[in-house]
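Asker: Sequence first, predicted coordinates after that:
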Amino acid sequence: MIDLPETSLRVTYVDEPELEFGHGQRLDHPKDGLFLYGPEGKPSQREVRIGVIGTESGIKEFRSWLLKLQAGIAVPESGEREKAYRPHLSDFPGLKEAYGIDVNDDAIVSYALSLSDIERTTSLENHHEAVSLTADFFIDTVAQHLRDEEASIDVWIMVVPEIIHDRCRPLASGRRSLDLSPGEFSKRQKKREDLPLFDGFIDNKAEDIFDDVPDFHRQIKAKLLTFGQTCQVVRETTLAPEKFLNRAGKPIRGTQDAATVAWNLATAIYYKSQSTPPWKVAQMREGVCYIGLVFKLIPNHKDNHACCAAQMFLSEGDGVVFRGANGPWYTENKEFHLSRDAAKNLINRVLDTYKGKFGAYPKELFIHGKTKFSQDEWDAFSEAAPPETNIVAVRIRPTMGDVKLFRDGDYPCIRGTALILGEQDAFLWTSGYVPRIDTYMGPETPNPVSVTILRATGDMPDIEVVLSDIMKLTKINYNSSAFGDSLPVTIRFADKVGDVLVMGSAQDAERQPFKFYI
């Protein structure tokens, strides 16, 4: 347990942030706001052009699902009383009704892949080869379309058969079962030194597959960065769970109800096909920029070098990812820290991009991370800061049951509850009971995040202002339409962005919109 200071503690509440939708209307729930008012701003294009890649059965299931998206999907119910006690679920009104966009079924571009070819490549003995060749079925199809067809695609839908999910993940159990045992499977994997030589040199094309982690989803995202194409990966079992049953006649995996799947899929299609997000946080402080630092070890690097990136989020809610320099950022203390030059260069790129968009540097630049910053890093941040910008370093860490707060009632403490420990420290419950939907979505007493304002180049901000900002940043997950996340977007997607950037096939990605990574 954490030893709390002996000074008097103060419990406060951070108001649930409101979101802005069409016609300047505000509500705190994405589903209600989209249902009543539509997306914030007008769609940049109302007819979305979709490309679908998958097996013939997968494409058929997606086309069937698209009809449901356009018609609307009700929340399943077995009785009026049950529906009344599930206010966190919402009927999906339809793609055009909620988002103001449409998909012409006749204009969908579809490319069918051979299931037997997928079976063959996913069964290859070497895991790297199996995943790379399987991912190339999808990527090569995109490349061929861009090369041969004039019609552009706004968002690609990759419908993935279950054998890809089973066999094309790191150490997937489905792949181990193809061989003998986990140990034997590991022994039989080829390495760079095992590759054939041609004219005295290693076959570079064969070697490249070892620069990517054998993970289908990450490889698809990384390889599409070079084409500037967005995609949404969907499993066949998500679209048709009732068609994939176990011996007991039950679905082989649990899925969300169809209406929730529709909300999430529609939100992703809108976000990845339009120039602006479907909603933004209302009353976001002007002139403020937020970045989350991302670190990830580079696979197979002999010196444990790491990739660094910065996720920048503006008042509009949308984000940009900046790739920093690779280097020996992983320290003996098992923490990631940039060199002085690397830190300065990365922050300068963020500041210059902000100024290019708004015509001036930000008044405040908040840097969110999970660890403290080294002296070299802070000196670099200070040197990069123009006189009019106050750079503030904030550490945000999930807690693992170190502290609990109990509430007298049927539900745990309310989301937004904060325990102020001092002028620079607090615990913030970003998950908890939500009066708006009359429920708590977690399995046990929620854990708070630990928030510490580490340093500032100017005046130290008020801790409650920082907590309010963090709550607002939990409301802009455009990969779903959930009420709110348990972590701010600056921290929430750090691992996902890092997972993509460390792939060898993403090495040329310097600055890309955030929508390409999720």
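Answerer: All right, it came through fine. A quick note: this is a predicted structure, and the numbers were derived from the prediction, not measured.

Asker: Could you use CA atoms for every contact and neighbour count after this?
Answerer: Fine.

Asker: Look up how far residue 349 lies from residue 257.
Answerer: 43 Å (Cα to Cα, to the nearest Å).

Asker: More neighbours: which of these two?
Answerer: When residue 257 and residue 349 are compared on other Cα atoms under 10 Å, the one with more neighbours turns out to be residue 349, at 17 against 14.

Asker: helix or strand for the more buried one, which one?
Answerer: helix 340-358 (DSSP states H and E).

Asker: same thing with residue 454?
Answerer: Short version: residue 454 belongs to strand 449-456, going by DSSP H and E.

Asker: Residue 270 too?
Answerer: Short version, using DSSP H and E: residue 270 is in helix 258-273.

Asker: Would you mind pulling up the elements that that helix packs against?
Answerer: strand 155-160, strand 231-235 (3 or more Cα pairs under 8 Å, 6 or more residues apart in numbering; DSSP states H and E).

Asker: so the first one versus helix 258-273, what angle?
Answerer: The directions of strand 155-160 and helix 258-273 differ by 130 degrees, with axes from the mean of the first three to the mean of the last three Cα atoms, to 10 degrees as the criterion.

Asker: again, but for the last one
Answerer: For strand 231-235 against helix 258-273, the angle by the same axes, to 10 degrees is 160 degrees.

Asker: The helix or strand just after strand 231-235: how far from the chain's middle?
Answerer: Later in the chain than strand 231-235, the nearest helix or strand by DSSP H and E is helix 236-239. Centroid displacement of helix 236-239 relative to its chain, using Cα atoms, centre = their mean, to the nearest Å, is 20 Å.

Asker: ok, now stretch 327-341?
Answerer: 24 Å.

Asker: same deal with stretch 392-401?
Answerer: 19 Å.

Asker: How about stretch 13-29?
Answerer: Using Cα atoms, centre = their mean, the offset of stretch 13-29 from its chain centre is 22 Å.

Asker: Can you list the neighbours in contact with stretch 417-437?
Answerer: 4-5, 9-14, 87-88, 411-416, 439-442, 445-454, 462-463, 467, 471, 474, 485-487 (Cα atoms under 8 Å, 6 or more residues apart in numbering).

Asker: same thing with stretch 84-91?
Answerer: 31, 72, 73, 74, 75, 259, 260, 437, 438, 439.

Asker: Number of residues surrounding residue 227?
Answerer: Neighbours of residue 227 (other Cα under 10 Å): 12.

Asker: hold the first one in mind and look at this next one:
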Amino acid sequence: MIKEPEIIYLSEPNLTFGYNQKIADPRDGLTLFGPYSRKKITGQVNVGIIGPQKLRSNLISYLEKIHSPVKSLETDFARPDFPGLEATFGIFINFESLQEIEVSEIEIKKYLKYTDNHQRVHNLVNLYTDKLIDFANKEEIPVTVWFVIIPESIYQFGRPNSRIPTSDDNIKIGLPKKERESLQQSLFFQEENDILREAYQFEVNFHNQLKAKLLDEKIITQIIRESKIAYEELWDNEDKIALEKKFDSAKAWNISTTLYYKSGGLPWRLGEVRDNVCYLGLVYKKLDTNENSRNACCAAQMFLDSGDGMVFRGNIGPWYNPQKNEFHLEKDDAIDIITQSLEAFKNYSPSNSYPKEVFIHAKTYFEDGEWEGFLEAALNKCKIIGVRIRDDRAFKLYRDFSYCIPRGSCLVYDSNRAYLWTRGFITRLQTQLGLETPNPLNIEITRGESNIETVCKDILALTKLNYNTCSFADGSPVTLKFAESIGEVLTAGKNIQGNVLPFKHYI
């Protein structure tokens, strides 16, 4: 129902930390009260490091440093000092029991000479994953999180569309396109060709391929670039080094928060949490770069009322509509993916019950067939609400002040629609998220019934649940922020399976 447009302000959502204390900024909460699950995860954390010897030594030195306070060179509120790993999270790394796995620098340099992108990245990833899987299968020493330390050359030449420089010692090894999927048997080189073909079953992306190959083994990793922890050794440019130093405390916050979360802890949870409500973000990824191809993989990210998340892999099917440039499920598959989510919530719930409400977040409208599937799966279990969330560049709001519109501003122009500013001026930080005048998110309740102000409050709160970093907030809710990266991990290989796994396996 159209109504007179009204601008309201949604106060900054609080987060809950140790001792059940609530505050808006994650850094403030962790410093003052410690993490939410402070009694669950405490003391020694068993970690491992895999990579070349020199890089491992650099990372060990860095991890030792973040056990002590890391001062910020900035005087603003946006980059506070880091108190130290144990002081903040109550955990520490026992360096005497730290596990190390060597990755040959000679082998890395050899594969970096491969001109074929698939062969280069596939072999570089296997240098790490083969040894991690072998360790998991043979060793009895538990490792909670593996730090995967990579040289800048892998980061640079392990990405899609990367090209190595032309050189006389480059290695040209691979198969022509027509032979990559061929089932024809070779009289002399069958085994060699089969080994080469395997590389073409994976996406050319070191990060996504490594995560995908470890899903079945449930090995949790954190990839660290050499330049993020040893930039003074790599660079000669003093101005560049000085600029990077400004982020030292921020990096310590981020790496420590991620380590705590991937070790099983919950750094914080939503403050004004609505019990028995969960949020589902639908994830799609095309399997073919052909514009007219309809085949895609579907998955869902489910975020619980606690703030933690899980990922469900759905089926592969003709979900993509090239005319509308949209993804939609058929009814049976919609039933399947909602059923998975509801059962997982029930198993996780202390009361062994289904959620009261499930909010499905998507960037497109829902078609009748898929919505019927959602409703059928939720029948007599819970209420389903469909919400469309999109970045909107149609207009901007300006203020006659020295700072931009505040984060949390909300223009309600319909009983089911509103514009929400998740970026903007933040009073606590005395600055804004982003450098430009912010654009709003266009929020619309497209299916089911709910209060638009409540929906916007939830979405604003969900911008504060990124445990892969430790910032005040993101511009997008976590239900959509990682959709693309999760889809890429799930489709990084043609036969990647993976059960229902926590979100930490994908980031």
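Answerer: Right, received. Where do you want to start? Only a predicted model underlies this, so the values are computations on that prediction, with no experimental measurement involved.

Asker: sorry, back to before: check which residues of the helix holding residue 349 of the first structure are buried.
Answerer: 340, 342-351, 353-354 (16 or more other Cα atoms under 10 Å).

Asker: which outside residues touch it?
Answerer: 309-310, 312, 322-325, 360-362, 376-377, 379-381, 383-384.

Asker: likewise stretch 466-480 of the first structure?
Answerer: 14-17, 19, 263-265, 267-268, 271, 277-281, 284, 317, 416, 428, 430, 451, 483-490, 518.

Asker: Residue 497 of the second structure matches what in the first structure?
Answerer: Residue 497 of the second structure maps onto residue 508 in the first structure, with residues paired by TM-score structural alignment.

Asker: Isn't its match up against residue 228?
Answerer: No: using Cα atoms under 8 Å, residue 508 of the first structure is not in contact with residue 228, being 11.6 Å away.

Asker: which of the contacts of stretch 417-437 of the first structure are buried?
Answerer: Of those, these count as buried by 16+ other Cα under 10 Å: 13-14, 88, 411-416, 439-440, 445-453, 463, 467, 471, 474, 485-487.

Asker: Just the buried residues of stretch 349-364 of the second structure, please?
Answerer: Within stretch 349-364 of the second structure, judged by 16+ other Cα under 10 Å, the buried ones are 354, 355, 357, 358, 359, 360, 361, 362, 363.

Asker: An error on my part: the question was meant for stretch 289-305 of the second structure.
Answerer: 294, 295, 296, 297, 298, 299, 300, 301, 302, 303, 304, 305.

Asker: where's the counterpart of the last one in the first structure relative to residue 286 of the first structure, distance?
Answerer: In other words, residue 305 of the second structure. Counting by TM-score structural alignment, residue 305 of the second structure corresponds to residue 315 in the first structure. Note on residue 315 of the first structure: its distance to residue 286 of the first structure, by Cα to Cα, is 7 Å.

Asker: between the two, what contacts are shared?
Answerer: Common neighbours of residue 315 of the first structure and residue 286 (Cα under 8 Å, 6+ apart) do not exist.

Asker: can you map out the strands along the stretch 51-200 of the second structure?
Answerer: Ranges of strands within the stretch 51-200 of the second structure are 91-93, 99-102, 145-150, based on DSSP state E, counting those that start in this stretch.

Asker: JSON lines for the ones you listed, including distance to residue 37 of the second structure and mean neighbour count?
Answerer: Listed next are the strands of the stretch 51-200 of the second structure as JSON lines, based on distance: least, Cα to Cα, whole Å; neighbours: other Cα atoms under 10 Å:
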{"stretch": "strand 91-93", "distance to residue 37 of the second structure": "12", "mean neighbour count": "20"}
{"stretch": "strand 99-102", "distance to residue 37 of the second structure": "26", "mean neighbour count": "16"}
{"stretch": "strand 145-150", "distance to residue 37 of the second structure": "18", "mean neighbour count": "22"}
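
Asker: Can you redo these as a markdown table, where the extra columns are distance to residue 388 of the second structure?
Answerer: Conversion of the strands of the stretch 51-200 of the second structure to a markdown table gives the following (distance: least, Cα to Cα, whole Å):
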| stretch | distance to residue 388 of the second structure |
| --- | --- |
| strand 91-93 | 40 |
| strand 99-102 | 46 |
| strand 145-150 | 36 |
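
Asker: Comparing the helix or strand harbouring residue 219 of the first structure with the second structure, how large is the average distance?
Answerer: Assessed by DSSP H and E, residue 219 of the first structure sits inside helix 216-225. Taking mean Cα distance after the TM-score superposition for the first structure, the mean distance separating helix 216-225 of the first structure from the aligned residues in the second structure is 0.8 Å.

Asker: give me the stretch of the second structure that that helix matches.
Answerer: Going by TM-score structural alignment: helix 216-225 of the first structure matches residues 206-215.

Asker: Equivalent analysis for stretch 147-159 of the first structure, please.
Answerer: Under the criterion TM-score structural alignment, stretch 147-159 of the first structure matches residues 137-149.

Asker: Stretch 93-113 of the first structure now?
Answerer: Under the criterion TM-score structural alignment, stretch 93-113 of the first structure matches residues 83-103.

Asker: What is the end-to-end distance of that stretch?
Answerer: 33 Å.

Asker: Which of the buried ones among the contacts of stretch 417-437 of the first structure fall in helices?
Answerer: 463, 467, 471 (DSSP state H).
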